[in-house]
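Asker: Give me a 3D structure for the following:
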Amino acid sequence: MRAFAELLDRLSLTASRNAKLVLLRDYLRTTPDPDRGWALASLTGDLTFDAAKPAMIRKAVEARVDPVLFGWSHDYVGDMAETVALIWPRDPNYRANREPELGEVVEALRTASRGEVAGLLEGWLDALEPKGRWALLKLMTGALRVGLSARLAKTAAAMMRPDAVSEPPDPEGGETTRALEPVEASDIEEIWHALSPPYADLFAWLEGRADKPSGDAPGRFRPVMLAVAIDEAVDFAKLDPDDYAAEWKWDGIRVQAVLEGGTAKLYSRTGDEISGAFPDVMTGLAFEGAVDGELVVWRDGGVAPFGDLQQRLNRKTVDAKMMDAFPAAIVAYDLLAEGGEDLRPLPLRDRRVRLEALVSGGGGARLHLSPVVPHANWEELAVLRADPPVGAAAEGLMLKRWDSPYVAGRPKGPWFKWKRDPHVIDAVLMYAQRGHGKRSSFYSDYTFGVWTEEGALTPVGKAYFGFTDEELKQLDKFVRDHTVERFGPVRSVRAERDFGLVLEIAFEGLNRSTRHKSGVAMRFPRVSRIRWDKPAREANTLDDVMDLLDALESGGGRVAQLAG
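Answerer: Prediction:
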């Protein structure tokens, strides 16, 4: 457990991507099975414990520490795991022979009942030092937040492969070695869904002790191909528009629908299976293969705004009423496999022909074709991008080379995303809350609002990124200097017509929402600028926001710049 705790601690304090990769690579090289496998599973999100809940942790610590003192400490530190790790009073009668190993903890948590976990937790917290307690609690709750994505973790695993491996001596007693082919993260992703923690077969292959595990199973997930953001000032001068297909960047979520050998599955872009939440989609597909596309709500012959799809997201089950009100479908833009044939090595032009034939030939009532957008030059596409005829359901354009194979990851050149410029408003900071991980000491989560007709502020969103580290320090100081009330971990900041901090907020879209007092919800809001120079009274109004929402719902695609 100590090595795992040290790894998490160093990852959380390391900003460099390459440094994180080296830290994890070295850990995987030097840590024995099964601990390294359980560590990799936790970092990729493939390790969860149903019997371990945050409420259990709080109950355990409040049995040993005054609840009020713990509440104040939690409010100050801002992170549950860190607070418990620091404040936990070891039982004076406890006599630990050794700290628990990572594999020992995982195996116990996988088999223990909820009642048993409480006792195990207390014993482990007594046995561990603060850094180990923090790692234990992060492991149990699944909230690692160390700045390492699942793909980056797989990249580090690929990096642990040596250049060569020693072979048994030949009959004459000579020393022999065998060179090993390099491994990429995409090679691991290709077989990932056929593996299970603690990945002994994966490590055996990476270290040259066994053959590559087979990932060839019906219904498997294929690693997705991703696009890079286009640099209009640089890329267009080097690119020929005739070489690229243009499609709408649909405002849904990326999915992969796989129907093979009687197995039907729907995956998110990260490979999480979401079939159970969309039974209407799965029963409405009729093909043999794997389709890459966008999950949307399909209504009146077209794609509905993203807000409609949000009603269906993050649900484990869905009832008939919900499916009828928000009918889901897939807008298909690529065909990865058909009839047992892997189409990914083929150029996009050939895959597109096969996809069109599949959809028109009866791919199912819930499968629709994403059309190619005709264009003669980049200028024509720029006009369509700024004011798309499909309205709010498209957030820009995708540009894909006609000759590009389907390659996992984010290669530079084959695919570009050309998103519409974001909408922008000026809003007033109203509330702040501490962040997590490296930001647990800073007020970095900001709720902002706009003015109503009555002259009051109403919240319209929350943002926690878009600013630099130096700006974060300035914002944190403003919150501390101008706090007027506290509500648990939340601070209410002074915000009046004659005094307040204006934040320029960029966002991708608006939806009507009955859950929010203002009646609207923003999509992907972030702080684009701190308006130290702007009086709070000049921030935007709720009428401004509602006018934009009306324009978007009526099909107006023009970017709104409400900030001044």
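Asker: Every contact and neighbour count from this point should use C-alpha atoms.
Answerer: Noted.
Asker: just the helices in the stretch 1-150 of the chain please.
Answerer: With DSSP state H, counting those that start in this stretch applied, the stretch 1-150 of the chain shows helices at 2-12, 17-30, 35-43, 54-62, 67-77, 80-87, 102-111, 114-127, 130-141, 150-159, listed in chain order.
Asker: Another sequence for comparison is provided below:
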Amino acid sequence: MQRFAELLDRLVLTPARNGKLRLLRDHFAAVPDPERGYALAAITGGLDISSVKPAMLRGLIAERMDEVLFGYSYDYVGDLAETIALVWPAPHDGVRAIAEPPTLSEVVGALDAATRREGPLLIEAWLDRLDSSGRYALLKLVTGAMRIGVSARLAKQALADFGGQDIAAIEELWHGLEPPYEPLFAWLEGRAEKPESAAASPFRPVMLSHALEAPDYGRIEPGVYAAEWKWDGIRVQATAERGVRRLYSRTGDDISGAFPDLVDFMTYDGSLDGELLVARPVDAKSGKPKVAAHPEPPRDDIVVGTFSDLQQRLNRKAVSAAVLKRYPVFLRAYDLLQAGGEDLRGLPFAERRKRLELFLVGLVPSRFDLSPLVPFDRFDDLGPLRAEPPHPVIEGLMLKRWDSVYVPGRPKGPWFKWKKDPRLVDAVLMYAQRGHGKRSSYYSDYTFGVWTGPEDDLELVPVGKAYFGFTDEELKQLDKYVRDNTVERFGPVRSVRAEPDHGLVIEVAFEGLARSTRHKSGVAMRFPRVSRLRWDKPAFEADRLETLQAMLPD
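Answerer: This is a model prediction of the structure:
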């Protein structure tokens, strides 16, 4: 347990991505099985400890400390595990000297076998035996809320670096593995063959695009590239194989539980890549959106809902019947990765597109439809379409080489995205300040930044500050995020964890951009506002400073 606690402490205090990767690699190399495997599971959210809940931890500290005093402490610290770890009063100094602290595997094994009555008693005994770092690690382990600046993908990258493998190989195996991952470590250390994926419906690492810029305009010819609309939803992968149905986010998180209304209709055997959107039925007389009917509404009675509609479905572990009815989702498919037992990723896009059209024929059309191609005779035809698309939920164009195979990552050239104006950028939340008046108890003024520097050593530079554009509900979500991810405090201002693999992406809208010598970034925004919260987007996919510099007037 102490080695795990040391790892968490160092990860919290190490802001740089490469530093975190090095710490994880060193831990995997130095710590034996099964301890390192359980540490990996804890960091990636792979442990489900049902015998202890946060309310039980509050009950434990209530027996040891005045409830009001703890409330003040919790409000100041902002993290339940950290607060309890700091204030927990051990019964007397000799307790920790008498008993050795438990190992991580002992803790996991005991809690897995414990009932909900026994779990808190185990935690209480261990808290008395551990120091503050050990208590913090134990409580983070049981609550599952690490918040140490390490995403599951960063941990997988560390594994790949540790074993000299490609991260795509790790991601394709991941959902078929179980803690403490001993066969995985044996393979990475060269002691065994690569494990066979035991998972039905595994995640297949996604292919990404580059922003289309002027130097590449000449490449875009109709015989070379296909054009299709870029819809304003979230990228998902819908895979159904051997009776198992899973819906994945672009980063490989299993989000099936949040979208049962789509998963229920995944009656095929294969893997679709596409955009998750809300279907808003329209009243034929008034032309206004109405609550979804049941059973499935006909296809010609559907319009695509806004991203705000989709936000009603995001970040939920469970979805009420009312939300399912009001905001039904569907998949607009634009690629077919697997059909039955056949892997199609090595085929050119033109062939995959033909197979996709046939694949969708047998599916419920109100839940699955085909992303339409945009015909064009020359590149200049696309400019007006990009500027004035036929639907408000279209945010631009996707341009894909007809001969492109589907490969993980972001290769330059096969796929481009060409977003429409107005001026929108994806930035990362860096600082938050308390508001005024009715907002004095909320962190409601937000400073955000974009990336600069080489890909292996990215740095955020502030580019603007916004304090409006979000709803009251979103304000509560933002305030909680700030409190849960604070790394430093400066009076009324909090510095928020913001790293390539851990950060909140905010889509920022602004009226203009000017050069500035007062800002480190060299740019200043005019009337910036929060356009939407991109909970689904990893921080490393936020925009770069060069994107803003290209918008500056000559």
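Asker: With distance to Leu503 of the first structure and mean neighbour count as new columns, can the helices of the stretch 1-150 of the first structure be given to me in TSV?
Answerer: TSV is the format used below for those (distance: least, Cα to Cα, whole Å; neighbours: other Cα atoms under 10 Å):
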stretch	distance to Leu503 of the first structure	mean neighbour count
helix 2-12	28	19
helix 17-30	29	17
helix 35-43	34	23
helix 54-62	34	16
helix 67-77	25	17
helix 80-87	29	21
helix 102-111	44	16
helix 114-127	42	17
helix 130-141	33	23
helix 150-159	32	21
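Asker: Can you lay out the ones you listed as JSON lines showing distance to Thr270 of the first structure?
Answerer: Formatted as JSON lines, the helices of the stretch 1-150 of the first structure follow (distance: least, Cα to Cα, whole Å):
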{"stretch": "helix 2-12", "distance to Thr270 of the first structure": "22"}
{"stretch": "helix 17-30", "distance to Thr270 of the first structure": "20"}
{"stretch": "helix 35-43", "distance to Thr270 of the first structure": "14"}
{"stretch": "helix 54-62", "distance to Thr270 of the first structure": "25"}
{"stretch": "helix 67-77", "distance to Thr270 of the first structure": "32"}
{"stretch": "helix 80-87", "distance to Thr270 of the first structure": "27"}
{"stretch": "helix 102-111", "distance to Thr270 of the first structure": "24"}
{"stretch": "helix 114-127", "distance to Thr270 of the first structure": "30"}
{"stretch": "helix 130-141", "distance to Thr270 of the first structure": "20"}
{"stretch": "helix 150-159", "distance to Thr270 of the first structure": "8"}
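Asker: what's the closest of these to Ala456 of the first structure?
Answerer: helix 67-77 (28.1 Å; Cα to Cα).
Asker: For Arg254 of the first structure, find the nearest of the helices of the stretch 1-150 of the first structure.
Answerer: Arg254 of the first structure lies closest, by Cα to Cα, to one member of the helices of the stretch 1-150 of the first structure: helix 150-159, at 16.5 Å.
Asker: What is that closest one packed up against?
Answerer: Based on contacts counted as 3 or more Cα pairs under 8 Å, 6 or more residues apart in numbering; DSSP states H and E, the elements that helix 150-159 of the first structure packs against are helix 17-30, helix 35-43, helix 185-191.
Asker: rerun that using 7 Å as the cut-off
Answerer: Using 3 or more Cα pairs under 7 Å, 6 or more residues apart in numbering; DSSP states H and E as the contact criterion, the neighbours of helix 150-159 of the first structure among helices and strands are helix 17-30, helix 185-191.
Asker: All the helices of the stretch 301-450 of the first structure, in order from the start?
Answerer: Going by DSSP H, counting those that start in this stretch, the stretch 301-450 of the first structure shows helices at 306-310, 320-325, 348-360, 378-386.
Asker: Could you identify which of those is most buried?
Answerer: For the helices of the stretch 301-450 of the first structure, the largest average neighbour count (mean count of other Cα atoms under 10 Å) is found in helix 306-310, namely a mean of 20.
Asker: hmm, back to that, and of the helices of the stretch 1-150 of the first structure, who's closest to Arg486 of the first structure?
Answerer: Distances from Arg486 of the first structure to each of the helices of the stretch 1-150 of the first structure were compared by Cα to Cα, and the smallest falls on helix 67-77, at 10.1 Å.
Asker: can you give me the offset of the closest one from its chain's centre?
Answerer: Between the mean C-alpha point of helix 67-77 of the first structure and the mean C-alpha point of its chain there is a distance of 30 Å (Cα atoms, centre = their mean, to the nearest Å).
Asker: what's the average distance of that helix to the second structure?
Answerer: Average distance, helix 67-77 of the first structure versus aligned residues of the second structure after superposition (mean Cα distance after the TM-score superposition for the first structure): 2.9 Å.
Asker: quick one on the thing from earlier: let me have the helices of the stretch 301-450 of the first structure in TSV, extended by distance to Leu7 of the first structure.
Answerer: As requested, the helices of the stretch 301-450 of the first structure are arranged in TSV below (distance: least, Cα to Cα, whole Å):
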stretch	distance to Leu7 of the first structure
helix 306-310	36
helix 320-325	44
helix 348-360	42
helix 378-386	45
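Asker: Specify the stretch among these that is closest to Thr263 of the first structure.
Answerer: When the helices of the stretch 301-450 of the first structure are ranked by distance to Thr263 of the first structure, counting by Cα to Cα, first place goes to helix 348-360 at 18.4 Å.
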